[in-house]
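Colleague: Next one to model:
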Amino acid sequence: MVAVMFAADTADANAGPGFEVHANIAYAAPVGAGTRGHLLDLYLPRQPGPKRRPLLIVMGGSGWYSDNGKAYAADLAPFFTKAGYVVAGVSTRSSRQAKFPAQLHDVKAAIRWLRANAGTYDIDPRQVAVMGDSSGGWTAAMAGLTGDPGRSTDVQAVVDLYAPTDFLTMDAHMLPGACDHFNHAFGLTECHADPRSPESSLLGHPIRTRPDLVRKASPMTYVTKHSPPFLIAHGERDGLVPTHQSDLLFAALAAAGVPATYYLVPGAGHDKRIVSPANEQAIVRRTAGTSPPGTRPTLATIEAFLHSSLSH
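Modeller: Here you go, the predicted model:
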């Protein structure tokens, strides 16, 4: 990506409870007046710790319609900075501003910027994880699976919350009545296959007419035995992204021998609260086999996964 500019510098840092916030840092040139798809926010722990800290990059979902995915990091920063992580909320361009693969290029540019500035913010460039929900989970999965080991955009762990992974198979696995609600919400008639759907908008073409682009936009296309470890979580009552999407990704990771854990949460929908402190039961599947029901993932579960994955 092109030149780097700062929209806010360290002198403007805001004090949070146990962390500092450095907001609206431009990791690339702006994409137009008033846009935010080139910005990131950094949350730095205040408490003493190692000279270099692991980095968690966070992206919120919006059906690719928003360029403010970095806002999701504000919800996670209190917990993860206390656990010793630098947290970066990263925004990417919306589908109205740019078509795929622009969003993947954006997150890679942000990863490169963060590594290039690791010394300034006490980041360990060897310990980088990505996390997102829905379309932000798709961005995280794509970033994790397309990075070359040892290169500037490589990441060491991925947390994917209910991301779409194969646009052409979504409609066949929607819950009963879910397509009707989806059509009503987005003003569509053909569910995810509609020429105006979020997925078609991302690609710039109706998904049925461009299976080649659908394949390029599928995380499964890029799974190899060298892929980083994954934690996947999906609610069984998700009415927007069917659980089959996570099933497919988990199966691809398992087939390649990639360490992965998949939480399928009964009663949960398409909601960030799938990661909950509640001691509720979930089906937990791991690449070593299917495990009996356990608790749904909490932030502590995710941190334990990150600690294990980034420590290797």
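
Colleague: only C-alpha atoms for contact and neighbour calcs from this point on.
Modeller: Fine.

Colleague: so where do the helices sit in this structure?
Modeller: For the chain, helices defined by DSSP state H occupy the ranges 73-82, 102-116, 135-146, 178-186, 198-203, 211-216, 244-255, 299-310.

Colleague: List just the one of these that sits closest to Tyr222.
Modeller: Tyr222 sits nearest to helix 135-146 of all those, at 5.6 Å, using CA to CA.

Colleague: Which other helices and strands does the closest one contact?
Modeller: Contact analysis of helix 135-146 by 3 or more CA pairs under 8 Å, 6 or more residues apart in numbering; DSSP states H and E lists strand 53-59, helix 102-116, strand 123-133, strand 157-161 as its packing neighbours.

Colleague: Next, the structure of the following sequence, for comparison with the previous one:
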Amino acid sequence: MALDSAVQDLLDGLQQQGLKSFEQLSTEESRAVVDSFKGLQLPTREVAEVIDETFDGPAGKQQVRIYIPEASHPLPVVFYIHGGGFIAGSIDVAEEPNRALANDAGVIVVATSYRLAPESKFPAATDDTFAALKWTAENISRFGGDPTRLAVMGDSAGGNLAAVAALRSRDENGPQISAQVLVYPAIDANAETASKREFQEGYVITSAGMDHFWESYLSSPEDADHPHATPSNASSLTGLPPALVLTNEYEVLRDEGEDYAAQLSAAGVDTTHQRFDGLVHGVYWMSGAVPRSHELHDAVVAFLRDKLKVQE
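Modeller: So this is what the prediction gives:
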């Protein structure tokens, strides 16, 4: 399918601005670029309540933000991990999609912070997000949440961390997870796929940029083999929660996400995969610039309402 017209306009604008690939930017510049995605989003919607909480994480105080929609009964919970190539991103950059998700899916969304690379390398991010997931399961009932209906979700690098959180919950006596949502996830540090070659330049994330993210995150090349970095390397995927894996046609991460969906399915995991033709990396955060962003949002909402048994 041809590139979506709104995406083409966006890419043309980025090219005219002279935006460089991430491997050519400093860490501070990369973080500023990722933060600028807030400018590509629709105005934030009101939710009934937004609460900022902190808890004692593995390396000190850690922040979570809780979005609570209007409801009078215990609500399912979505634990959300932001993307940003392991080096950038924050709770703030996903404020708009998280508010929309809480309202439309009828769930409490808990968005977590985590230590970023290169200052904090693997396994800091997965240790932080897993700790925040356990905190959520133990504490969300205080905010009207139902810890027995808990999903993990992330996009891009956050999709990696969400997949790893599901693995760790299974293997380390963690919370019972009802569903996992992986939005164009970064799965394999050593991926050599057709999509990584075909879309290596010109589509928001380049192949060299993705390699740079992994090099910034991993402490050594050997870390790439660890299933907490590359979840597709787990000895078994059996027993993982039902999964929704979303991929986009024009992007380097497409094939590794689809390969992981196939692995999950082959392991007997209830897996739904959907590819969005004509779209590129990052559109989940582009609701204002790319109208078709709602297609990813709607797919997530439908899946979560089904798997978490959201009441009408």
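
Colleague: Columns mean neighbour count and distance to Pro266 of structure 1 on top of the helices and strands packed on helix 135-146 of structure 1, output as JSON lines?
Modeller: Converted to JSON lines, these look like this (neighbours: other CA atoms under 10 Å; distance: least, CA to CA, whole Å):
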{"stretch": "strand 53-59", "mean neighbour count": "28", "distance to Pro266 of structure 1": "24"}
{"stretch": "helix 102-116", "mean neighbour count": "21", "distance to Pro266 of structure 1": "31"}
{"stretch": "strand 123-133", "mean neighbour count": "25", "distance to Pro266 of structure 1": "18"}
{"stretch": "strand 157-161", "mean neighbour count": "29", "distance to Pro266 of structure 1": "14"}
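
Colleague: any chance of these in TSV, with distance to Ala256 of structure 1 too?
Modeller: Shown next, in TSV, are these (distance: least, CA to CA, whole Å):
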stretch	distance to Ala256 of structure 1
strand 53-59	25
helix 102-116	23
strand 123-133	20
strand 157-161	16
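
Colleague: Nearest to Asp148 of structure 1 among these would be which one?
Modeller: helix 102-116 (11.4 Å).

Colleague: quick one: the strands in the stretch 151-300 of structure 1?
Modeller: Secondary structure of the stretch 151-300 of structure 1 (DSSP state E, counting those that start in this stretch): strands at 157-161, 230-235, 260-265, 281-286, 289-290, 294-295.

Colleague: Make a markdown table out of these and add distance to Arg210 of structure 1.
Modeller: Listed next are these as a markdown table, based on distance: least, CA to CA, whole Å:
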| stretch | distance to Arg210 of structure 1 |
| --- | --- |
| strand 157-161 | 25 |
| strand 230-235 | 27 |
| strand 260-265 | 30 |
| strand 281-286 | 33 |
| strand 289-290 | 35 |
| strand 294-295 | 40 |
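
Colleague: list the contacts for Ala151 of structure 2?
Modeller: Contacts for Ala151 of structure 2 (CA atoms under 8 Å, 6 or more residues apart in numbering) come out as 77-79, 177-181, 304, 308.

Colleague: again, only this time at 6 Å
Modeller: Residues near Ala151 of structure 2 by CA atoms under 6 Å, 6 or more residues apart in numbering: 78, 177-180.

Colleague: and among the helices of structure 1, the most buried is which?
Modeller: helix 135-146 (a mean of 27; mean count of other CA atoms under 10 Å).

Colleague: circling back to that earlier point, looking at the helices and strands packed on helix 135-146 of structure 1, which is closest to Ile25 of structure 1?
Modeller: helix 102-116 (10.2 Å).
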